[in-house]
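**Student:** below is the sequence, then the predicted model.
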Amino acid sequence: MDNYDSQNSSTKKNSSNREKVAVIGAVRTPFVKSFGVFENETALSLSLRVATELIARTGVQASEIDECIWGVVIPQTKNANLAREIVLFSGLPTTIAGFTLNKACNSSLQTAEIAADRILLGKNNLVLAGGVEVLSDVPIPFSDEARRFLTKMSRARSFKERLSLIGSVNPKWFLPKPPALAEPFTGLTMGEHAEIMTVKNNVSRSRQDELAYKSHINAAKASESGYFSDEIIPVWAGKDKNNFIDKDNMVRPDTTMESMAKLKPVFDKRNGTITAANSSPLTDGAAATLLASESYVKEKNIPILGYILDFITVGVDPNDQLLIGPAYAIPKILKRNNLTKDDIDVFEIHEAFAGQVLSCLDCMNNEKFCKEKLGMPLFGSIPPEKINIQGGAIAIGHPFGATGARLIGNALRITKRKKGRYALVAVCAAGGMGMAALLEAK
């Protein structure tokens, strides 16, 4: 979305006459460590939980929902079009169309952007948008040889033909192939790219551990204060659905800088600074938002969390700094809306790795980077007390397809509680991409 407003950008800051996209509600499941309590769940089961509960909590008429848009990163062979299956299996009216997308870690921010675009174009009034990731249920592919053999077997017309095919089988063909973790374009993993960024930006191990420590402490305090109670939808999990999960299970309130310092680097074992403690863990979870036109919520007198004002997507050279997208997206979206960093009350910057967040912050506070990469004067530093106030993905977790939707709801709730006005969400993504969303609390 290039711009949410056709007016000149100089008029945007105080414009109140244009139509806005309202966020009626946003919820999520608990975010839990993969291969644990959600190991019997699927992308569909968790998505159904948040979608149906969100509709019930907001009280909107299901028959008035125009579309369902969902994000998921790891391909789900069980669900060719997860969004449509959410509609059908939830009992929502079959008139609601749905489509599913993959934009890496930007996926559920992208579903919200598309929903907002369609609302502003007048095509829809009410849209369910969200995302999910269940790495516990990741499909494990076989080799190309095994695939070709099974295809030929299914097409064989006689027993003799099948027997001949069986005689050519190599058992090694059927060894499972783990999902690829490397970037296709560079051949490096996310963690290896994050290591490159920490070296390039001279980000120390101690700074990374400190950010991770604050993530856990802030998330623990928010949980203890009940700040997540409005957004987390409990899930009955387990084979017999007898395990009640109502909290994120990776937040460590007892963590210390000393314990983090003892961990060995994961990606560069000799000289690296990135560890399991200062990285986001593999996570299962789902999140959803319900978006509507401003005129719709006013007509129906529906309470809302706030408004979506703008989105921006950026692409960067994957060979340079793969996860630096937020450092491009944040200054650009603020400039386009005639706002400064001082106007923003809450920043939610996705924590893929502590070193990635710190690299983004350092680059925005680097005059050379801003001039050469952004074509702007120095952006400056963002006050730490405005960033990830209730913790981030290092503590809470990061289900790839769900993080953007979580951040929208979380940012608006924090901003409302602080009696602020503007919030900004920024997320890096695989492939050298980044997105940002500008929000206004109500």
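**Tutor:** That came through fine. Numbering: from 1, shown residues only.

**Student:** going forward, measure contacts between C-alpha atoms and count neighbours the same way
**Tutor:** OK.

**Student:** count of neighbours near the residue nearest to residue 38 when sequence neighbours are not counted?
**Tutor:** Closest residue to residue 38 in three dimensions, ignoring its sequence neighbours and counting by C-alpha to C-alpha, 6 or more residues apart in numbering: residue 237, at 6.2 Å. Number of residues near residue 237 (other C-alpha atoms under 10 Å) recorded here: 17.

**Student:** looks to me like residue 416 is in a helix.
**Tutor:** Yes: the assignment for residue 416 is a helix, going by DSSP: H, G, I helix; E, B strand; the rest coil.

**Student:** now it, nearest residue through space, not along the chain?
**Tutor:** residue 441 (5.7 Å).

**Student:** ok, the one you found touching residue 421?
**Tutor:** Yes: with contact defined as C-alpha atoms under 8 Å, residue 441 reaches residue 421; the gap is 5.2 Å.

**Student:** which neighbours do those two share?
**Tutor:** When C-alpha atoms under 8 Å, 6 or more residues apart in numbering defines a contact, the residues bordering residue 441 and residue 421 alike are residue 415.

**Student:** so the two - more neighbours on which side?
**Tutor:** Ranked by neighbour count (other C-alpha under 10 Å), residue 441 and residue 421 place residue 441 first, with 23 against 17.

**Student:** residues in contact with that one?
**Tutor:** Here residue 441 is in contact with 305-307, 412-413, 415-416, 420-423 (C-alpha under 8 Å, 6+ apart).

**Student:** quick check, residue 326 in a helix?
**Tutor:** Yes: counting by three-state DSSP, residue 326 is part of a helix.

**Student:** distance-wise, check it relative to residue 411.
**Tutor:** 16 Å (C-alpha to C-alpha, to the nearest Å).

**Student:** helices or strands next to the host helix or strand of residue 57 in the packing?
**Tutor:** According to DSSP states H and E, residue 57 maps onto helix 43-58. Under the contact criterion of 3 or more C-alpha pairs under 8 Å, 6 or more residues apart in numbering; DSSP states H and E, helix 43-58 touches strand 21-28, helix 82-90, strand 126-134, strand 283-293.

**Student:** hmm, try it at 10 Å
**Tutor:** Applying 3 or more C-alpha pairs under 10 Å, 6 or more residues apart in numbering; DSSP states H and E, one finds that helix 43-58 contacts strand 21-28, helix 82-90, strand 126-134, strand 235-237, strand 283-293.

**Student:** show me where the stretch 251-400 of the chain has its helices.
**Tutor:** 257-261, 294-300, 325-336, 354-364, 367-369, 393-396 (DSSP state H, counting those that start in this stretch).

**Student:** and here's the other structure:
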Amino acid sequence: MTSTVVVTGIGAVTPLGATAQETWQAALAGTSGAHTLDNDWAEKYELPVDFAATVAPGVVEERLKKVESKRLDPASRFALIASREAWEDAGSPDVEPERLAVSWATGIGGVWTLLDAWDTLKEEGTRRVMPLTVPMLMPNAPAAAVGMEFTARAVVQTVVSACASSTESLGQAFEMIRSGKADVVISGGAEAAVHPITLSAFSSMRALSRRTDSPETASRPFDVDRDGFVMGEGGATLILESREHAEARGATIYAEVAGWGTSNDSYHITAGEPEGAGSIRAMRTAIESAGIAPSDIKHINGHATSTPVGDIPESYAVNMLLGDAVDDVRFSATKSMTGHLLGGAGAAEAMFTVMALKERVAPPTINIETVDPDVHLNIVRDTPAQLPDGDIAAITNSFGFGGHNAVVSFRSV
């Protein structure tokens, strides 16, 4: 017998807010988290991009003790902050450590720790390199930090599949509960990679927007004049548990995790398959495994990065999935506000999807002036859109370098 899986807690630290609720309210208000960076990187390294969407100054210092921050890479700090909030939001479940798991994700890992250590080695020598450098930079460090914080002894795992990472981590968490391996899973993703090396590298491949004169309008998914994504940072956590376990303790339930799907394009290391063939397979698996019909879907939070080549295949795939029902589905592209959190994006967007189902409102997509004529979606623009009453479903899409596709489906409760 398989268990029904539900979401009972959410937490986040993003460019839109220090908490999940702050982030959600800012998204509903159509707020952009992008801004010109307060540093000399562009001048010093001759970067063509001098802006990103970053977590507000002081947030980490307010939420973590100094000794905690010193021993954690920024990605792990975001993971711990978001997970503490989600755990409290879920009512601090009373669960045996052997029945508690962590399924976490990152796309890049501890880039700040690695490069800071390299600078220290070059400038000050071996003796000045921190002993905890490797435990801080390893990709599983955020998962380990969360696991130790809550004494999770069932499974503590890390998914690394580029920008699909944290959506895949949610799918893995779903499977843990469905299979009976855990009663509660702390799941999500975090990224802290706003650094000169990543800005330079993404700029070199022409993936980043170069609207330096207007950072807040730079991320414009599906717009005819889109020119790339905006780098973002942060993390988000969802607490997943069996419905039986949640109801037994009187927990608030946000939504049901209904199913999930993955696929791979095996087409190109950075570009997705141009007709969306891999994306449609992942989406179809996510709804078929849940017993959801295309007509049940009323909301999609899209991957929608605002790249010239990335947005069109997603539109094709959604239309192939939904057919004539596509006009009834409210499509949101929240990266227009948060920027692209890379390995943390899927978790943040899953949180938005859960909140959309709970409150029956789809967040807006900002900055669209003229929709690309090749895009045929019912995009929520500028202001939130109401979702219908009754039993409805939603999906969230994530597609990553390496051809990774991951989709999670949710039902209202």
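**Tutor:** Good, I have the coordinates. The structure presented is a predicted model; accordingly, all values stated were derived computationally and were not measured.

**Student:** list the TM-score for the superposed pair.
**Tutor:** Remark: TM-score between the superposed chains equals 0.62 [TM-score structural alignment, normalised by the length of the second structure]; 298 aligned residues with a C-alpha RMSD of 3.7 Å.

**Student:** so which of the contacts of residue 441 of the first structure is the most crowded?
**Tutor:** Ranking the contacts of residue 441 of the first structure using other C-alpha under 10 Å puts residue 412 first, with 30 neighbours.

**Student:** just tell me the aligned range of the helix holding residue 57 of the first structure in the second structure.
**Tutor:** Using TM-score structural alignment, helix 43-58 of the first structure lines up with residues 75-90 of the second structure.

**Student:** and that stretch, which residues are buried?
**Tutor:** 75-87, 89-90 (16 or more other C-alpha atoms under 10 Å).

**Student:** what ranges does the stretch 301-413 of the second structure have for its strands?
**Tutor:** 330-332, 361-362, 385-386, 393-400, 404-411 (DSSP state E, counting those that start in this stretch).

**Student:** in a markdown table: those strands, plus distance to residue 304 of the second structure.
**Tutor:** As requested, the strands of the stretch 301-413 of the second structure are arranged in a markdown table below (distance: least, C-alpha to C-alpha, whole Å):
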| stretch | distance to residue 304 of the second structure |
| --- | --- |
| strand 330-332 | 9 |
| strand 361-362 | 15 |
| strand 385-386 | 18 |
| strand 393-400 | 9 |
| strand 404-411 | 13 |
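
**Student:** those: which one's closest to residue 153 of the second structure?
**Tutor:** Checking the strands of the stretch 301-413 of the second structure against residue 153 of the second structure by C-alpha to C-alpha gives strand 404-411 as the closest, at 25.2 Å.

**Student:** out of the strands of the stretch 301-413 of the second structure, nearest to residue 119 of the second structure?
**Tutor:** Nearest of the strands of the stretch 301-413 of the second structure to residue 119 of the second structure, taken as C-alpha to C-alpha: strand 393-400 at 29.6 Å.

**Student:** just the angle between that closest one and strand 404-411, please?
**Tutor:** 170 degrees (axes from the mean of the first three to the mean of the last three C-alpha atoms, to 10 degrees).

**Student:** mind reading off the mean deviation between strand 393-400 of the second structure and the first structure?
**Tutor:** Compared with the first structure after fitting, strand 393-400 of the second structure has a mean deviation of 1.2 Å; criterion: mean C-alpha distance after the TM-score superposition for the first structure.

**Student:** what range in the first structure matches that strand?
**Tutor:** Here strand 393-400 of the second structure aligns to the first structure at residues 422-429, judged by TM-score structural alignment.

**Student:** for the residue lying closest to residue 135 of the second structure once chain neighbours are set aside, list the residues it contacts.
**Tutor:** Excluding its sequence neighbours, the residue lying closest to residue 135 of the second structure (C-alpha to C-alpha, 6+ apart) is residue 141, at 6.3 Å. The contact partners of residue 141 of the second structure, taken as C-alpha atoms under 10 Å, 6 or more residues apart in numbering, are 72-73, 75-77, 79, 104, 106, 109-110, 134-135, 147, 158.

**Student:** near the aligned partner of residue 313 of the second structure in the first structure, how many other residues are there?
**Tutor:** In the first structure, the residue matched to residue 313 of the second structure (TM-score structural alignment) is residue 359. The number of residues packed near residue 359 of the first structure is 25, by other C-alpha under 10 Å.

**Student:** residue 398 of the first structure now?
**Tutor:** Residue 398 of the first structure has 28 neighbours, counted by other C-alpha under 10 Å.

**Student:** residue 127 of the first structure now?
**Tutor:** 27.

**Student:** what's the answer for residue 59 of the second structure, then?
**Tutor:** Neighbours of residue 59 of the second structure (other C-alpha under 10 Å): 16.

**Student:** and it, how close does it get to residue 223 of the second structure?
**Tutor:** From residue 59 of the second structure to residue 223 of the second structure the distance is 33 Å (C-alpha to C-alpha).

**Student:** how many neighbours does residue 236 of the first structure have?
**Tutor:** Quick note: residue 236 of the first structure (other C-alpha under 10 Å) scores 16 neighbours.

**Student:** give the aligned equivalent of residue 300 of the first structure in the second structure.
**Tutor:** Residue 300 of the first structure maps onto residue 249 in the second structure, by TM-score structural alignment.

**Student:** excluding its backbone neighbours, what's nearest its match?
**Tutor:** Using C-alpha to C-alpha, 6+ apart and skipping the chain neighbours, the partner closest in space to residue 249 of the second structure is residue 93 (8.0 Å).

**Student:** which ones are touching the one you found?
**Tutor:** So residue 93 of the second structure contacts 8-9, 87, 100, 183-184, 239, 241, 245-246, 249, 251 (C-alpha under 10 Å, 6+ apart).

**Student:** mind listing the strands for the stretch 201-350 of the first structure?
**Tutor:** 235-237, 243-245, 283-293, 306-315, 344-349.

**Student:** can you convert the ones you listed into CSV and add a column each for distance to residue 382 of the first structure?
**Tutor:** Putting the strands of the stretch 201-350 of the first structure into CSV (distance: least, C-alpha to C-alpha, whole Å) gives the following:
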stretch, distance to residue 382 of the first structure
strand 235-237, 36
strand 243-245, 35
strand 283-293, 27
strand 306-315, 19
strand 344-349, 9
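
**Student:** no further queries at this time; thank you.
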